[in-house]
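J.: How does the following fold in three dimensions:
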Amino acid sequence: MTKLSVNINKIATLRNSRGGDTPNLIQFAKDVQRFGAEGVTIHPRPDERHIRYQDAHDLKPVVYTEYNIEGNPNAKFIDLVLALKPTQVTLVPDAVDAITSNAGWDTIKNKSFLSEVISEFQRNGIRTSIFVDPETRQVEGAKATGTERIELYTEAFAHDYGLGNKNAVKPYTACAELANNIGLGVNAGHDLSLDNIAFFKKNIPGLLEVSIGHALISESLYLGIENVVNMYLNKLK
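T.: Just a heads-up that it's a prediction; the model follows:
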């Protein structure tokens, strides 16, 4: 079964909006794992507008499933990851002012930089994943960096699938097949939801993990977090 990692950035955004500690991020992380999630994802940004760097430290003792930290590998981020040694670090090339991640790496142009960062994380026993667009050349470029996994950036699929275009999954299928053939693990994330996750899972061979935050939290406003986590788990079987 494909693992479900719950991105809890939105819970931190809600907490920060009032300046207190409600909802409590640490308790939420405990709860989603208790409800069945197999991982917790955070994506701290330099301005700490949702996840704070201290949150990353506070979560370390309570995440007993897979702990996935996403982000652009600047010096501060690298230091954080090396200090915490999460299960996985996902490298995302987001700009400082980006509202959310909006592109994958050019793994060919950035091969030297990515290889250096990845080697450092791997020396510390941290699994690495590179956020990539659904292009086979970028998958091949990712392999050349030495990473263990890629994370397919699924916004384009989600948008087109919502318009009724099921062929939008084809580039992702091709990338997953290539990744499987060359020894890369396949993760995926961004705008995956209860509406599209089962179709996506069915068409992506060897899909190891999905990271879902915005849709899952939004759906939980209507359906409840425990219910929604289990709905995802059922669709990922």
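J.: from here on, contacts and neighbour counts on C-alpha atoms
T.: OK.
J.: contacting residues for Lys3?
T.: Taking Cα atoms under 8 Å, 6 or more residues apart in numbering, we find Lys3 in contact with Ala37, Glu38, Gly39, Leu208, Glu209, Val210, Leu236.
J.: Among those, pick out the one closest to Lys201, please.
T.: Leu236 (6.5 Å; Cα to Cα).
J.: I'd like to know how far that closest one sits from Gly36.
T.: Per Cα to Cα, to the nearest Å, Leu236 is found 12 Å from Gly36.
J.: likewise Asn196?
T.: 20 Å.
J.: same thing with Ala215?
T.: Computed as Cα to Cα, the Ala215 to Gly36 distance reads 17 Å.
J.: follow-up on the earlier one: quick one, which of Leu236 and Gly36 is more surrounded?
T.: Per other Cα atoms under 10 Å, whichever of Leu236 and Gly36 has more neighbours is Leu236, with 20 against 17.
J.: Show the contacting residues for that one.
T.: Leu236 makes contact with Met1, Thr2, Lys3, Ile197, Ala198, Lys201, according to Cα under 8 Å, 6+ apart.
J.: Which member of these is positioned nearest Thr100?
T.: Ile197 (19.9 Å).
J.: Where do the strands of the chain begin and end?
T.: For the chain, the strands defined by DSSP state E occupy 3-7, 39-42, 66-71, 88-91, 127-132, 149-153, 185-189, 207-212.
J.: this one as well, want them side by side:
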Amino acid sequence: MPTQLSVNVNKIAVLRNSRGGDEPDVVRAASTCLDAGAHGITVHPRPDARHIRAEDVYALAVLTQSRGVEFNLEGNPFAPPRVGYPGFAALCGDVRPAQATLVPDSDGQITSDHGFDFSGDLGALRERVAELRALGCRVSLFVDAGCPDVERAAEVGAQRIELYTGPFAAAHAGGDARAAIALCAETARRAQAVGLGVNAGHDLSQGNLAAFLQGVPDVLEVSIGHALIGDALYAGLDATVRRYLEAIAHG
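T.: This next block holds a predicted model:
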């Protein structure tokens, strides 16, 4: 199966929230991405609602279901509910996303910057994964390239991993990504050997996407937001999504 492109529209919500009101419209932006050929939509609602809010999750669920495409909901399954944020499991229970990507981030993080540590007791994570799978969600766990025990993602019931590609992107920008891509490829192979599908995301861009996919075997899905929305400021959202799809094809 060709690598799927899921567009993360968090940054559209950041722009909207900076002014207040409803513009730019997150659902309209997501619909434009799908019209251009994107295979799905990703959002990462955070407890402080600094970009995507609960009502956006509900509206995007309606859109993606009506279009018959994947809705990928990211979040920390251990973050407690609070005003305006019912909790990750509650959101998944309400909208039943096709995929739930679990990320071990804290409230204060600007963006996700590390994967799960599988070295300790995984009982609580196993319970969260089982809860989400019972809702019909495919569960993916955010992991670092080089994770020493990535195989344990399968032990807790996950069906996929998402490789954190930030270090690869930094190495590519520095001019020598050989070691970083080899580490990603090795981690992907180990995950696939125990039956896990492999997704990837974070700092992937038009400039590095093809190289990443050429170096890492059988990536099922890439989730891209920051670079894609930034490129769209200059080229437009429709044209930018099509360029990312071309980069995937070249990869």
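J.: Let's have the strands of structure 1 in JSON lines, adding distance to Asn110 of structure 1.
T.: Listed next are the strands of structure 1 as JSON lines, based on distance: least, Cα to Cα, whole Å:
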{"stretch": "strand 3-7", "distance to Asn110 of structure 1": "26"}
{"stretch": "strand 39-42", "distance to Asn110 of structure 1": "24"}
{"stretch": "strand 66-71", "distance to Asn110 of structure 1": "16"}
{"stretch": "strand 88-91", "distance to Asn110 of structure 1": "12"}
{"stretch": "strand 127-132", "distance to Asn110 of structure 1": "11"}
{"stretch": "strand 149-153", "distance to Asn110 of structure 1": "15"}
{"stretch": "strand 185-189", "distance to Asn110 of structure 1": "20"}
{"stretch": "strand 207-212", "distance to Asn110 of structure 1": "24"}
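J.: Please report how far the residue nearest the centre of structure 1 lies from Ile42 of structure 1.
T.: Taking Cα atoms, centre = their mean, the centroid of structure 1 lies closest to Ser211, which sits 4.1 Å from it. In this view, Ser211 of structure 1 and Ile42 of structure 1 are 10 Å apart by Cα to Cα.
J.: what is in contact with the two at once?
T.: With Cα under 8 Å, 6+ apart, Ser211 of structure 1 and Ile42 have common neighbours Asn7.
J.: Mind telling me what Phe168 of structure 2 corresponds to in structure 1?
T.: With the correspondence set by TM-score structural alignment, Phe168 of structure 2 lines up against Phe157 in structure 1.
J.: what do you get for Thr187 of structure 2?
T.: By TM-score structural alignment, Thr187 of structure 2 lines up with Cys175.
J.: Report the contact partners of that match.
T.: Applying Cα under 8 Å, 6+ apart, we find Cys175 of structure 1 in contact with Pro134, Glu135, Thr136, Val139.
J.: Could you find the closest non-adjacent residue to the match of Phe168 of structure 2?
T.: Ala168 (5.2 Å; Cα to Cα, 6 or more residues apart in numbering).
J.: Same list (the contacts of Lys3 of structure 1) but as JSON lines, adding distance to Phe113 of structure 1.
T.: Output for the contacts of Lys3 of structure 1, formatted as JSON lines (distance: Cα to Cα, whole Å):
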{"residue": "Ala37", "distance to Phe113 of structure 1": "33"}
{"residue": "Glu38", "distance to Phe113 of structure 1": "30"}
{"residue": "Gly39", "distance to Phe113 of structure 1": "28"}
{"residue": "Leu208", "distance to Phe113 of structure 1": "26"}
{"residue": "Glu209", "distance to Phe113 of structure 1": "25"}
{"residue": "Val210", "distance to Phe113 of structure 1": "26"}
{"residue": "Leu236", "distance to Phe113 of structure 1": "34"}
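J.: nearest spatial neighbour of the equivalent of Arg138 of structure 2 over in structure 1, skipping sequence neighbours?
T.: Arg138 of structure 2 maps onto Arg127 of structure 1 when the alignment is built from TM-score structural alignment. Closest residue in space to Arg127 of structure 1, ignoring its immediate chain neighbours: Gln88 at 4.6 Å, by Cα to Cα, 6+ apart.
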